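Participant: no sequence for this one, just the structure:
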């Protein structure tokens, strides 16, 4: 059954990544797919969301968030490096998200919150909110109330970003209410691995009809509602944390609904999408495929460098982080590319025999016919894609507890975030922690000790912070580090919301200095019109101004910021 189910997912994945369907195409209405079944559409939609997560993280968040930079060998992407965007940049984020949303809407339209497939309905509502929130974080105002109607409305109005946030949080609450009615679900075993991931899908053992089994009275071997409720709560928490100062009315209107929640109500493991990635064309993990090897074992060597700014959190310029540094970077200097190594031992050679981004061990160097056994961020072609990590969840909870939104101890949650960050990097492609890497909690203790004498020691030890500003800086700085080459876009979002860590650098010449906690004096060259030298916002795609011009908001790439962005407008 599991093999059959994964095959069905891959059929959907291939279709979603190769059909190039347009969400406003009058000849392609998701509501006209009368032959499709919601229980087949939803799994492939989840896989497509994973692929979108890769795009948001690595082709958008990595560059804008200060994690990676062009090393000089990437051509045709001038706007990416100067942050002067136009309607042709990042179009795939928009079209891909609405394509994905049309699948979730199909499931919603063809199920009910009380029918036999009520849990499909609830899950689709959670993922619809997940997608729309991510879209608002990149674009601001987007079509929502009139969107996803296919040929029924080809020119939907744009809703204000804060209104979409409010609608999504309301939708999450409605989905959670449905999921709370589920009986205790049958959960998928994580074997003996206490750091195992949350698998939001639990595969059916029903061999009679070879499909997931549901009825109106009980959930049988299907979605794990316990984990889905925690996931939905965590996404809701992220949304409320993000708008706490930008939309106080909405924040306050939902604040009471969070008062009874504790850390047990949020995810405590990495939430992964993994349909069973294979070493075949179009079926590898997209991050591995883009940054390590093709399915034929050909090394991919994208011409990116880790930025001088992000390296400062590992090499002692800002913080000393030898443990995670060795697990993330192939060679531990600014001039070398991102990668990972399979142990925490001595650094590997600066000139690897194959991909400059991957130096694990498998199948004679290149991974041909066998899974890789690496650690860090590039683990293997069959590694999962994290929708949200345990580390991010803990840092969200730490901030929420700090401001009194939920019950919890901020310092303990902060330490749990640190431990979860080390644990993620210590795990291999099968989600098993590398025994030779050491115990994550021990690594955290060593990390704190290595930074005990610096001016901002509170960045690694929350208990040393004496003001709320310092506490928030510690939480966001560690979240930024934990998201490095995992969910880069969230690091970018949190910088814009809080202006931490201090500070993401503006565009700069190769020789400009990187002081410990600031970029002063200013770099010699700032290529963007913004005074901070950073990106402003993404521009709506040309397809929107062509087909829905009357409704597209007029925006400026540098001064029209997302509603929760705390930076100066120019």
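Facilitator: Nice, thanks for sending it over. Computed from a predicted structure; not experimentally measured.

Participant: use CA for all of it now, contacts and neighbours both
Facilitator: OK.

Participant: what packs against the helix or strand containing residue 129?
Facilitator: Assigned by DSSP states H and E, residue 129 belongs to helix 118-139. Packing partners of helix 118-139 (3 or more Cα pairs under 8 Å, 6 or more residues apart in numbering; DSSP states H and E): helix 38-56, helix 91-109, helix 161-179, helix 225-243.

Participant: want to compare, so here's the second one:
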């Protein structure tokens, strides 16, 4: 379980939000983000943040399959298209639809925050808009951006160039940081500044943590572009801005995670737990029965003497030390009684915090940036700190982490790893199991690490993990002219701009 402080916001009924999971009916107060509402921005904020966490933790289970973390259970008959990457426009449609619905809520907070002269909450919304638009670009490439949140006034929004969107996201984050500075100055001058406080269910009104989160998002976006020579001038210009910031990046024990008051009652559980763990009566959910361990990950943890194995997976039968699994797409998957299940660190409790960006991911980003010479800091130290954070976040100890990374094993021990970048990304992959497969997929598309096996299904004629998703069918139904202008799209050949 991620050991993060928990804050309960009592007024869940006040949240304005489009629910992003069937497990979140208690948040489903306003299903039409285009409809006028009198909710103040600070009351909309906790629902939007909870929605973001649910989106990250529940919309990408297929990436746990692709990235070697999970496999299908032999108790289920799985459609061939789910095993050979030959999906249609219906695949992953909720990523698009719910992504834009969440953005509508943040846009409401942004515009109302400006209208009501609430710079703090407005800045938070701008940062989260950048967070979600990056995910959409990283998934689809060109997407509606400048006209996307105009509501009924622009029913068929144009698609913007993905590079232009990325560059504008840096400007939006800078505008948010300037709003924080404006709020600080106003407060210093004796003015009244509304801080959402406990309604900020991620950082509880700590603006410096928000600043570090914003800088970490910037660093993540810059590293996405690391392999593209034509992007180096932009990267260097943005690094100059980042280096000038006195706030740095998310640090040890600074997980960006939310908890609006999760509890073990109907529709109020942590979204990951409620989807992939147990029902309120303690019965495993259908998805818990459906998704089991992948042999690729189990082999890695076993071969590197990694105690996280028993945190990411349960042993067969729930007790003992026997971990078992098969590879994704196998024609002979194991039934539930013979295969390891999703482990106790991922489904610790129904009231566990929901992670948006973990402290260990933030430190791995910094380790990579330091290894590239982009930022100051010792890459080895940051690498070991990141591994330590991963251990702590799954309920292990710093001493166990030190024993682990002190081994003379390639891609584990720093000195034993000739390719430092590969070691960083491999250990980052090992830490992202379950909660953050999107980031593992993004690193794989960018660098090819680690060498995750292709689906074993015999019908997998294109032996390649997809590099993007297809635009959803809803776009072809309701925004046909603009989506058709993007040309023919393939999940295997139509690259996101930063991919190799």
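Facilitator: Received, thanks. Since this is a predicted model, take the numbers as computed values, not measurements.

Participant: mean shift between the following helix or strand past the helix holding residue 129 of structure 1 and structure 2?
Facilitator: The helix or strand immediately downstream of helix 118-139 of structure 1 is strand 142-143, counting by DSSP H and E. Compared with structure 2 after the fit, strand 142-143 of structure 1 shows a mean deviation of 0.6 Å (mean Cα distance after the TM-score superposition for structure 1).

Participant: ok, the closest residue to residue 464 of structure 2 other than its chain neighbours - how many residues close by?
Facilitator: Closest residue to residue 464 of structure 2 apart from its sequence neighbours, by Cα to Cα, 6 or more residues apart in numbering: residue 454 at 6.4 Å. Look at residue 454 of structure 2: counted by other Cα atoms under 10 Å, it has 20 neighbours.

Participant: try residue 246 of structure 2
Facilitator: With other Cα under 10 Å as criterion, residue 246 of structure 2 counts 10.

Participant: what's the spacing between it and residue 8 of structure 2?
Facilitator: Residue 246 of structure 2 sits 31 Å away from residue 8 of structure 2, going by Cα to Cα, to the nearest Å.

Participant: what's the mean deviation for the helix holding residue 129 of structure 1 versus structure 2?
Facilitator: Looks like 0.6 Å for helix 118-139 of structure 1 (mean Cα distance after the TM-score superposition for structure 1).

Participant: in structure 2, what range does that helix match?
Facilitator: Alignment of helix 118-139 of structure 1 against structure 2: residues 119-140, by TM-score structural alignment.

Participant: pull out the buried positions in that stretch.
Facilitator: The neighbour-count check on stretch 119-140 of structure 2 (16 or more other Cα atoms under 10 Å) flags 119-140 as buried.

Participant: same question for stretch 418-430 of structure 2.
Facilitator: 420, 421, 422, 423, 424, 425, 426, 427, 428, 429, 430.

Participant: then stretch 223-238 of structure 2?
Facilitator: Those would be 223, 224, 225, 226, 235, 238, for stretch 223-238 of structure 2 by 16+ other Cα under 10 Å.

Participant: contacts for that stretch?
Facilitator: The contact list for stretch 223-238 of structure 2 (Cα atoms under 8 Å, 6 or more residues apart in numbering) reads 222, 365, 369, 442, 443, 446, 447, 498, 499, 500.

Participant: one more time with 10 Å, if that's ok
Facilitator: With contact meaning Cα atoms under 10 Å, 6 or more residues apart in numbering, stretch 223-238 of structure 2 is reached by 138, 163, 167, 170, 217-219, 221-222, 239, 242, 244, 365-366, 368-369, 372, 374, 442-443, 445-447, 497-500.

Participant: just the buried ones among these, please.
Facilitator: By 16+ other Cα under 10 Å, these give 138, 163, 170, 217-219, 221-222, 239, 242, 365-366, 368-369, 374, 442-443, 445-447, 497-499 as buried.

Participant: what about the strands in the stretch 201-350 of structure 2?
Facilitator: 256-258, 291-293 (DSSP state E, counting those that start in this stretch).

Participant: show me what contacts the residue most central in space within structure 1?
Facilitator: Geometric centre of structure 1, nearest residue: residue 487, 3.7 Å, by Cα atoms, centre = their mean. Neighbour list for residue 487 of structure 1: 53-58, 61-62, 385-389, 392, 480 [criterion: Cα under 10 Å, 6+ apart].

Participant: touching, residue 157 of structure 1 and residue 550? I think so.
Facilitator: Yes: Residue 157 of structure 1 is in contact with residue 550 according to Cα atoms under 10 Å; the separation is 8.6 Å.

Participant: the more surrounded of these two?
Facilitator: residue 157 (19 against 13).

Participant: relative to residue 241 of structure 1, how far out is the counterpart of the residue nearest to residue 464 of structure 2 in structure 1?
Facilitator: Here residue 454 of structure 2 is matched to residue 506 in structure 1, going by TM-score structural alignment. Residue 506 of structure 1 sits 26 Å away from residue 241 of structure 1, going by Cα to Cα.

Participant: cool, and residue 554 of structure 1?
Facilitator: 28 Å.

Participant: the strands in the stretch 351-500 of structure 2, which residues?
Facilitator: So, for the stretch 351-500 of structure 2 - with DSSP E, counting those that start in this stretch - the strands run 354-357.

Participant: that concludes my questions; thank you for your assistance.
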